[in-house]
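1. Would you be able to build a 3D model of this:
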Amino acid sequence: MELTLGFSPCPNDTFIFDALIHGKIDTEGLSFNVFFDDVETLNNKALKGELDITKLSFHALAYVAEQYALLDAGSALGFGVGPLLICTKENAEQINQILRLKSEASNLKVGIPGKYTTANFLLGVAYPQLTNKEELIFSEIEDALLNGEIDLGLIIHENRFTYEDKGLQKVIDLGSYWEEFSGCAIPLGGIVVNRKLPLEVQKKINRLVKKSVEYAFAHPKSGIDFIREHAQAMDEAVMYKHIALYVNQYSIDLGIDGRKAIDTLFNIATKNKVIPPIGKSLYVNS
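-> Purely as a prediction, here's the structure:
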């Protein structure tokens, strides 16, 4: 059986899926037609039900839970891994004052990496007054700030490691905000499977993704060429720093704590009417 599989070219995803798609583990009769896209593109593909298996933001999962179920393997959760809200150094004092006083905050233009990203959800929880948003490719946000096209930038992925080198300044770490607010790890992205597939196939996929992550941990240099190929000339040290931040024990299996973090996120989002109520269990193995 051939299945369509979508994930991002970021090092954490290529690290996770290398063994699965390159025959380094027994795929139990499954093969994969792979699509590489940024997460917001994958979010929108999920909204259209285009892929059998896909990476998506947990925020987006709220809108596709009727069609997709979450695997216990492959997710990105953790502490100290959240999105950052940044600005230019020359505007930092003024912007911080506006945010503290909540005055004229709606006039500030914020560059976000996508409407359905978990980063945008956390921004809405922390600063609901920031309503003037412009969707940008995540890698373009720093330059948009430097060029004066936006007042604030919401950054994710490897940009967490590069913004200071460009003379930009952190306003708030939304991951730390979430951790203090909820006491849970921050859920960023997960791997979902289309519910139209037979349950035994869904469970097989969950098992294979887990084996792929375990293989990657056991052989961390095995996929180096594949990871580097898609890492957009990222320095190798930064590449592995990126992997270490986003791939951990939750990527092998969510476990009780991982599910608690996700359930807390969805409960708060539903209570605050950020997302619609969800009628089905989120998980494959429920």
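
2. can we go C-alpha only for contacts and neighbour counts from here?
-> Will do.

3. contacting residues around the spatially closest residue to Pro83 that is not a sequence neighbour?
-> Leaving out its chain neighbours, the residue that sits closest to Pro83 by CA to CA, 6 or more residues apart in numbering is Ile156, at 4.9 Å. Counting by CA atoms under 8 Å, 6 or more residues apart in numbering, Ile156 makes contact with Gly82, Pro83, Leu84, Pro113, Ala119, Phe138.

4. is it possible to export those residues to a markdown table including distance to Tyr177 and secondary structure?
-> Formatted as a markdown table, the contacts of Ile156 follow (distance: CA to CA, whole Å; DSSP: H, G, I helix; E, B strand; the rest coil):
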| residue | distance to Tyr177 | secondary structure |
| --- | --- | --- |
| Gly82 | 9 | coil |
| Pro83 | 10 | coil |
| Leu84 | 10 | strand |
| Pro113 | 19 | coil |
| Ala119 | 12 | helix |
| Phe138 | 21 | helix |
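
5. neighbour-wise, which of the residues you listed leads?
-> Counting neighbours by other CA atoms under 10 Å, Gly82 comes out on top of those with 28 neighbours.

6. Correct me if wrong: Ile155 contacts Ala144.
-> No. Counting by CA atoms under 8 Å, Ile155 does not reach Ala144; the two are 11.6 Å apart.

7. Between these two, which has more neighbouring residues?
-> Ile155 (26 against 16).

8. Tell me how far the more buried one lies from Ala231.
-> Separation of Ile155 from Ala231 (CA to CA, to the nearest Å): 17 Å.

9. another one to check against the first:
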Amino acid sequence: MNIAFSSCPNDTFTFHALVHGLVPDAPPVEVTYADIDQTNYWAANQEGPEVMKISFAALPWVLDHYRLLSCGGALGRGCGPLVLTKEDQNDPRFLEGKTVAVPSDRSTAYLLFRLWTAQNLNEAVGDIRIMPFDDIMPAVERGEVDAGLVIHEARFTYHNYGLHMLQDLGEWWETDTGFPIPLGAIIARRSVDHQKVEEWIRESVDHAWAHPEDSNDYVMEHSQEMAPEVAQQHIDLYVNEFTRNLGEDGWAAVRVFLERAADEGLVPDFPREALTEKE
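-> So this is what the prediction gives:
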């Protein structure tokens, strides 16, 4: 089975057992490590592996050919993207007409940002500049952009750049909707036995929790020189019960998120029944 996911600690922790043959009856797995922005476009273009991780925000472009799986992804509370500025700001309208760096224009972070600005700004943001996520904080620090939208471990490290948080978009989303924030989704081609794949991924998650030491070397090998304590924070934040099973709240969070985005014209319309567990 071919699978693509990122080199981030939450993904390597989640899939370690499956990749290393520790899940009974699962087939051998060939992994492609790819940034989620890359897999978003692979899936939309019907390219790439049978199973992959993409952003929940990219689902409307892929649901004709892929099915959302109920496990392996990343949802949660207290783990949303942040809007950062060089100077300490507390008024969202600071962003009106400003240049903002974002890691992707087809990501949960970006859709949340657009939904939040639509609700809180009187005038539009100025330029949106797409750049690799690890370049965003240095660009804000140097004053090359007025603000940056950051994800992943940046929420733990932005103080190192002397930056300030204008908004925690996850906090806004949870307050506004009551739902967890949908970040990364696992999808499988419709030709794949999705129930079997879900079973294997769920067993991989269970193994990771039962034997966390097993994945340490694998996680750190792919963690891009991240400090071990930061990698562990990353895992603790993004691997949770929603990773094992979306559940009623998880499925509802995804539907509300993408329905809002579709209503705002930020994503293509999509068959709403495709985002139900019984689809």
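
10. Report the TM-score for the pair.
-> Once superposed, the chains reach a TM-score of 0.93 (TM-score structural alignment, normalised by the length of structure 2), with 272 aligned residues with a CA RMSD of 1.5 Å.

11. Now distance to Ile53 of structure 1 too, for the contacts of Ile156 of structure 1, in a markdown table please.
-> Output for the contacts of Ile156 of structure 1, formatted as a markdown table (distance: CA to CA, whole Å):
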| residue | distance to Ile53 of structure 1 |
| --- | --- |
| Gly82 | 24 |
| Pro83 | 25 |
| Leu84 | 28 |
| Pro113 | 22 |
| Ala119 | 22 |
| Phe138 | 23 |
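
12. Farthest pair within the residues you listed?
-> The span of those, defined through CA to CA, is set by Gly82 and Phe138 at 13.9 Å.

13. show me where structure 2 has strands.
-> 2-5, 30-33, 51-55, 66-68, 74-76, 82-85, 100-102, 128-130, 147-150, 164-168, 181-189 (DSSP state E).

14. just those strands: most buried one?
-> Comparing those by mean neighbour count (mean count of other CA atoms under 10 Å), strand 147-150 ranks first with a mean of 28.

15. Other residues contacting it?
-> Under CA under 8 Å, 6+ apart, the answer for strand 147-150 of structure 2 is 81-86, 95, 98-103, 109-110, 113, 133, 136-137, 140.

16. Next: stretch 87-100 of structure 1.
-> By CA under 8 Å, 6+ apart, stretch 87-100 of structure 1 touches Glu104, Ala105, Leu145, Leu146, Asp151, Leu152, Gly153, Gly167, Leu168, Gln169, Lys170, Val171.

17. Contact partners for the first one?
-> Yep, that's Glu104 of structure 1 we're talking about. Glu104 of structure 1 makes contact with Ile98, according to CA under 8 Å, 6+ apart.

18. Could you report the separation of the aligned partner of Glu248 of structure 2 in structure 1 from Gly74 of structure 1?
-> Aligned against structure 1 by TM-score structural alignment, Glu248 of structure 2 finds its counterpart in Ile256. As judged by CA to CA, Ile256 of structure 1 and Gly74 of structure 1 stand 15 Å apart.

19. The two: which has the busier surroundings?
-> A direct count of neighbours by other CA under 10 Å for Ile256 of structure 1 and Gly74 places Gly74 higher, at 30 against 9.

20. what does Met226 of structure 2 align to in structure 1?
-> Met226 of structure 2 maps onto Met234 in structure 1, by TM-score structural alignment.

21. for Leu115 of structure 2, same thing?
-> Per TM-score structural alignment, Leu115 of structure 2 is aligned with Val125.

22. Against which helices or strands is the top helix by length along structure 1 packed?
-> Ranked by residue count under DSSP state H, the longest helix found in structure 1 is helix 199-218. Applying 3 or more CA pairs under 8 Å, 6 or more residues apart in numbering; DSSP states H and E, one finds that helix 199-218 of structure 1 contacts helix 11-21, helix 249-252.

23. Pick the most buried one from the ones you listed.
-> helix 11-21 (a mean of 24).

24. so that one corresponds to what in structure 2?
-> Counting by TM-score structural alignment, helix 11-21 of structure 1 corresponds to 9-19 in structure 2.

25. how big's the offset between that stretch and structure 1?
-> With mean CA distance after the TM-score superposition for structure 1, stretch 9-19 of structure 2 departs from structure 1 by a mean of 0.3 Å once superposed.

26. got a list of contacts for that stretch?
-> Contact partners of stretch 9-19 of structure 2, identified using CA under 8 Å, 6+ apart, comprise 5-6, 23, 26, 28-31, 72, 200-201, 204-205, 207-208, 215-216, 218-220, 222-223, 231-232, 234-235, 238-239.

27. change it to 6 Å
-> Val29, Ser204, Val205, Ser215, Val219, Ala231, Ile235, Val239 (CA atoms under 6 Å, 6 or more residues apart in numbering).

28. got JSON lines for the strands of structure 2, with distance to Phe15 of structure 2 too?
-> Output for these, formatted as JSON lines (distance: least, CA to CA, whole Å):
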{"stretch": "strand 2-5", "distance to Phe15 of structure 2": "9"}
{"stretch": "strand 30-33", "distance to Phe15 of structure 2": "10"}
{"stretch": "strand 51-55", "distance to Phe15 of structure 2": "11"}
{"stretch": "strand 66-68", "distance to Phe15 of structure 2": "17"}
{"stretch": "strand 74-76", "distance to Phe15 of structure 2": "13"}
{"stretch": "strand 82-85", "distance to Phe15 of structure 2": "26"}
{"stretch": "strand 100-102", "distance to Phe15 of structure 2": "27"}
{"stretch": "strand 128-130", "distance to Phe15 of structure 2": "29"}
{"stretch": "strand 147-150", "distance to Phe15 of structure 2": "24"}
{"stretch": "strand 164-168", "distance to Phe15 of structure 2": "28"}
{"stretch": "strand 181-189", "distance to Phe15 of structure 2": "11"}
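
29. for those, which one sits closest to Thr276 of structure 2?
-> Smallest distance to Thr276 of structure 2 across those (CA to CA): 9.0 Å, for strand 66-68.

30. what about the closest one, how far off from structure 1?
-> Aligned to structure 1 and superposed, strand 66-68 of structure 2 gives a mean residue distance of 0.8 Å (mean CA distance after the TM-score superposition for structure 1).
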